[in-house]
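Engineer: after the sequence you'll find the predicted model.
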Amino acid sequence: MEEQRLLLAFYGDDFTGSTDAMEGLASSGYRTVLFMEAPTEEMLQAFPGIRCIGVAGTSRAKPPAEMEKELRPVFQSLARLDVPLVHYKVCSTFDSSPEVGSIGKAIAVARDYFAKDAVIPLLVGAPQLGRYTLFGQHFARMHDQVYRLDRHPTMSRHPITPMREADLRLHLGKQTAETIELMNFLELEGDPETVRERFAGKLQEKPGIILFDVIDEARLQMAGQLIWEAAQRQSRFVVGSSGVEYALTAHWKAAGIQPAADRIAHGPIKPAERMLVVSGSASPVTKLQIETALQQGFHGIRIPVDALVDSRSVPQNLLQEAIAHLQAGTSVVLYTALGPDDQAISETRERLNLLGLKDTDSSELIGRNLGRWTREIMQAVQLRRVVIAGGDTSGFVMREMNVYGLEMLLPISPGAPLCKAYSFAKELDGIEVALKGGQLGSPDYFVKVQQAGWE
């Protein structure tokens, strides 16, 4: 049996994606805590039986220079940890461009802290989330349909990083000069020794990055084994979606690397009588979730553009409306837009441009406003459960709420679990939070979160 030590540390380039990675580990029994900043040794000792840690970031929403400022201190801290493998966690739809959230930039920065000459594994497919990579082409499921990423109804029209190329090698090639090799799904077939020999042959070519195809559980586990074995030699840094966590846990269990014996027991979790949903997402998936919640009795409040872009004043009428409905026992949805065609999106951009702000500044401005309002509402009503929708805004909301850590309580929908929040603000410590990316969750996701519980 493996000694009880840290197995993995990951940095998530957005908050909802970070909870996705945490779920992949925790659901297999490996206690994982997601921190807002790289934890100190004293912080780690407060969580007995911890086997994996994460650091939730916001680099996906930033230009390269701002990414570097955020990533350098985090990578420096993670490189000092006694941990075999460090994962730069990206969205399973590979949201990135040379100008915003550049994965190539993250790799360049990481080279200064991890083995400079090592090949970096890249794994993005995650069958559990409906994400598949085949001959380097990436696909994503939306509802019951699987789309090539450049034809995906949401990702091909993403307001910041639209996906116009499904070949991950070509897409990433616009962000880095590193050579990218492919370990395709045929090369991952066969007995482990044969696959190892094929992988070794790839490494002999000395590429900078090696991408793994993933279309099913068998190849996912095989990729996890190759990544873990490479980490024992030199390749201590890996890039990819939460598919990395699912791949590693599949291999760890097969190899007898077990979770800690002293797992935490959180006790019974009751459904919420009332709940707040705060959405900064413009995806069609979130649009349907908001509409379903309203049909099920949630009270909807659209946040006007003027309030979104003005950080100097608080929309008291809006907050009082939300507080009044929650005090009356009605769940509330605060939202910025209904889907990618909502006129509020273009209006917000125009207002930001008039203020001299770039589109990339919108996530932080909106997220921080939403965070302040969320905290004020929760303190007024003493709520214990909240949902934040929107990958780029969730991180800023959590920071405004003074949250320093998250731990999974219950799975709700793949990639979007219900979590316990650890906050420096006493009135918010222990609240239940679900962070949901734009592409995740069933139409009744918000209703499911409110009803979630176990005795």
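Structural biologist: It's in.

Engineer: from here on, just use CA atoms for contacts and neighbour counts.
Structural biologist: OK.

Engineer: quick one: secondary structure of residue 447?
Structural biologist: helix (DSSP: H, G, I helix; E, B strand; the rest coil).

Engineer: tell me which element the closest residue to it other than its chain neighbours falls in.
Structural biologist: Nearest non-adjacent residue to residue 447, counting by C-alpha to C-alpha, 6 or more residues apart in numbering: residue 293, 6.2 Å away. Using DSSP states H and E, residue 293 sits within helix 284-295.

Engineer: and that helix, what's buried?
Structural biologist: 284, 285, 286, 287, 288, 289, 290, 291, 292, 293, 294 (16 or more other C-alpha atoms under 10 Å).

Engineer: next up, a structure to set beside the first:
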Amino acid sequence: MLIGVIADDFTGASDIAVTLSKGLTGEGGLRTTQYLGVPQHPATPDVEAGVIALKSRSIPAADAVEQSLAACEWLLDQGCTQIIFKYCSTFDSTAEGNIGPVLDALTTRLQAKQVIVCPAFPTMGRTVYQGNLFVHDRPLNESGMEHHPITPMKDADIRRVLAQQAVTPVGHIAWQHVTQGSEPLRQQFASDAEVKLVVVDALSDHDLTIIGIAAAGLPLISGGSGIAQALPHNFIKAGLAQGGSQEQPAVDGLSAILVGSCSGATRSQIEAHQQHSAVLALDIQQVMQNNITADDIVQFILDHQADCPLVYSSGDPLSVKKAQEQYGQQRISQRLDQLFGDAARKLVYEAGIRRLVVGGGETSGAVVSALNLGSLQVGNEIDPGVPALFSHSDQPLALALKSGNFGRRDFFRHALSTFGGDNHLDKIE
């Protein structure tokens, strides 16, 4: 294994896994496997990039550090010479958040000097300029992320947010320096002896390619998935990997779509899907009073197989806020995670679902944790940042784990179409 990734949620892990798998256009990437939690056994010899998906974004910082260090040790044992700490391209980390403490711990463990901090993902409109994170044309704290129910982002200046969390000093490399090219940037990393976390500006995929090539040999890198797009090139150029692409299997069978995101993009995708398909909205009041069970979700899914069934708990910001005021955000999240996890387990292991699409980072984490799949093969990219994933079991399962803000408007239909087999797509044209 050449590159190891520690991802703080499951959708983010899928995002960077497909980035490493496809590499630069025309060159190909690395043979990539996604692990659901820290593995208990060694990786198979053919794996060139291993991505460990944790559910550590919003847990106590000490727990996040412990899990991340355990993941780091396993990756080092597999032979990794470069570690990436992957977090969301909208940073998703308040002043009390986990990104800084985890970076402190990994920096110390790996004896890293200059550690890149770059959450940019230009394909999805996330860019970093003068140390500030933008979503399209708006600063992060004016993009809607300031209303996030778990990690509201009140400051777009990544340097300032990180300095509140981390002990390691925070530096900055401006876009004007990035555009000078990979070699001057590499020399800048090599010449600065001070240990620090360096927020690096990036406005385009070309900027990320420059940064990635300059990062060759750095033991620790951090950022969104975009930071990884040129990293396979470094190993291919060094003769340590051959590049190319992997074949993906076709999976036929019953399908289900489970959605727990409240983002505007997800709500639009649900609206598009329900125009031609079966959709069940979960009422939070009924959920919290235990009047809706996993068996109810399973029955709806099975009864509507001909209509690409989707079950969701998403809602507009006002209704979400009212529910949180009544029951508390943590109680609602825990109950929904349990409900979706139980439903997914019954759907796959009892009802025979073979194709499963999940919307929302927290919901994806709950579902894959409940399924206990161990590891997943990374397939083709469905939409930017969202790959098709396949279990290694005798009864193959095709998965798509979508972050809330990702995906085209007809994402759910499109995701099913990438799995192969009979998708009943004639019902939703």
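Structural biologist: Good, I have the coordinates. This one's a predicted model, so the numbers in the text were calculated from it and none came from an experiment.

Engineer: quick one: TM-score?
Structural biologist: Superposed pair, TM-score by TM-score structural alignment, normalised by the length of the second structure: 0.88. Supporting alignment: 416 aligned residues with a C-alpha RMSD of 2.7 Å.

Engineer: hmm, who's touching the helix or strand following the helix holding residue 293 of the first structure?
Structural biologist: Scanning forward in sequence from helix 284-295 of the first structure by DSSP H and E, the next helix or strand is strand 299-302. With contacts defined as C-alpha atoms under 8 Å, 6 or more residues apart in numbering, strand 299-302 of the first structure is touched by 294, 318, 322, 325, 330, 331, 332, 333, 334, 335, 336, 337.

Engineer: strand 299-302 of the first structure: how far from the chain's middle?
Structural biologist: Chain-centre distance of strand 299-302 of the first structure: 26 Å, with C-alpha atoms, centre = their mean, to the nearest Å.

Engineer: that strand: what's the following helix or strand?
Structural biologist: helix 305-309.

Engineer: just the buried residues of whichever helix in the first structure runs longest, please?
Structural biologist: Longest helix in the first structure, counting residues (DSSP state H): helix 362-381. For helix 362-381 of the first structure, a neighbour-count test (16+ other C-alpha under 10 Å) marks 362-375, 377-378 as buried.

Engineer: do stretch 54-67 of the second structure as well
Structural biologist: Those buried within stretch 54-67 of the second structure under the rule 16+ other C-alpha under 10 Å are 54, 55, 56, 57, 58, 61, 64, 65, 67.

Engineer: quick one: residues in contact with it.
Structural biologist: 6-10, 36-38, 68, 87, 92-93, 97-99, 101-102, 105, 150-151, 362, 365.

Engineer: so which of the residues you listed belong to helices?
Structural biologist: Among the contacts of stretch 54-67 of the second structure, the ones falling in helices (DSSP H) are 10, 68, 99, 101, 102, 105, 362, 365.

Engineer: what lines up with the last one in the first structure?
Structural biologist: Looking back up the chat, that one is residue 365 of the second structure. Aligned against the first structure by TM-score structural alignment, residue 365 of the second structure finds its counterpart in residue 395.

Engineer: so how far is residue 306 of the first structure from that match?
Structural biologist: 22 Å (C-alpha to C-alpha, to the nearest Å).

Engineer: next: residue 101 of the first structure.
Structural biologist: For residue 101 of the first structure relative to residue 306 of the first structure (C-alpha to C-alpha), the value is 27 Å.

Engineer: who has more neighbours out of these two?
Structural biologist: Between residue 101 of the first structure and residue 306, counted using other C-alpha atoms under 10 Å, residue 101 has the larger neighbour count: 28 against 12.

Engineer: contact partners for the more buried one?
Structural biologist: Contacts of residue 101 of the first structure (C-alpha under 8 Å, 6+ apart): 13, 59, 60, 61, 62, 63, 64, 67, 95.

Engineer: show me what residue 86 of the first structure lines up with in the second structure.
Structural biologist: Match for residue 86 of the first structure (TM-score structural alignment): residue 83.

Engineer: which SSE is its match in?
Structural biologist: Going by DSSP H and E, residue 83 of the second structure is part of strand 82-86.

Engineer: by how much does that strand deviate from the first structure on average?
Structural biologist: In the superposition against the first structure, strand 82-86 of the second structure averages 0.8 Å from its aligned positions (mean C-alpha distance after the TM-score superposition for the first structure).

Engineer: which strands and helices sit next to that strand?
Structural biologist: Judged by 3 or more C-alpha pairs under 8 Å, 6 or more residues apart in numbering; DSSP states H and E, strand 82-86 of the second structure is in contact with strand 3-7, helix 10-22, strand 220-223.

Engineer: which part of the first structure matches the second one?
Structural biologist: Meaning helix 10-22 of the second structure. Under TM-score structural alignment, the match for helix 10-22 of the second structure is residues 15-27.

Engineer: contact partners of the helix holding residue 293 of the first structure?
Structural biologist: Contact with helix 284-295 of the first structure is made by 154, 300, 333, 337-340, 389, 438-447, as judged by C-alpha under 8 Å, 6+ apart.

Engineer: if we go to 7 Å?
Structural biologist: With contacts defined as C-alpha atoms under 7 Å, 6 or more residues apart in numbering, helix 284-295 of the first structure is touched by 154, 300, 338, 339, 340, 438, 439, 443, 444, 445, 446, 447.
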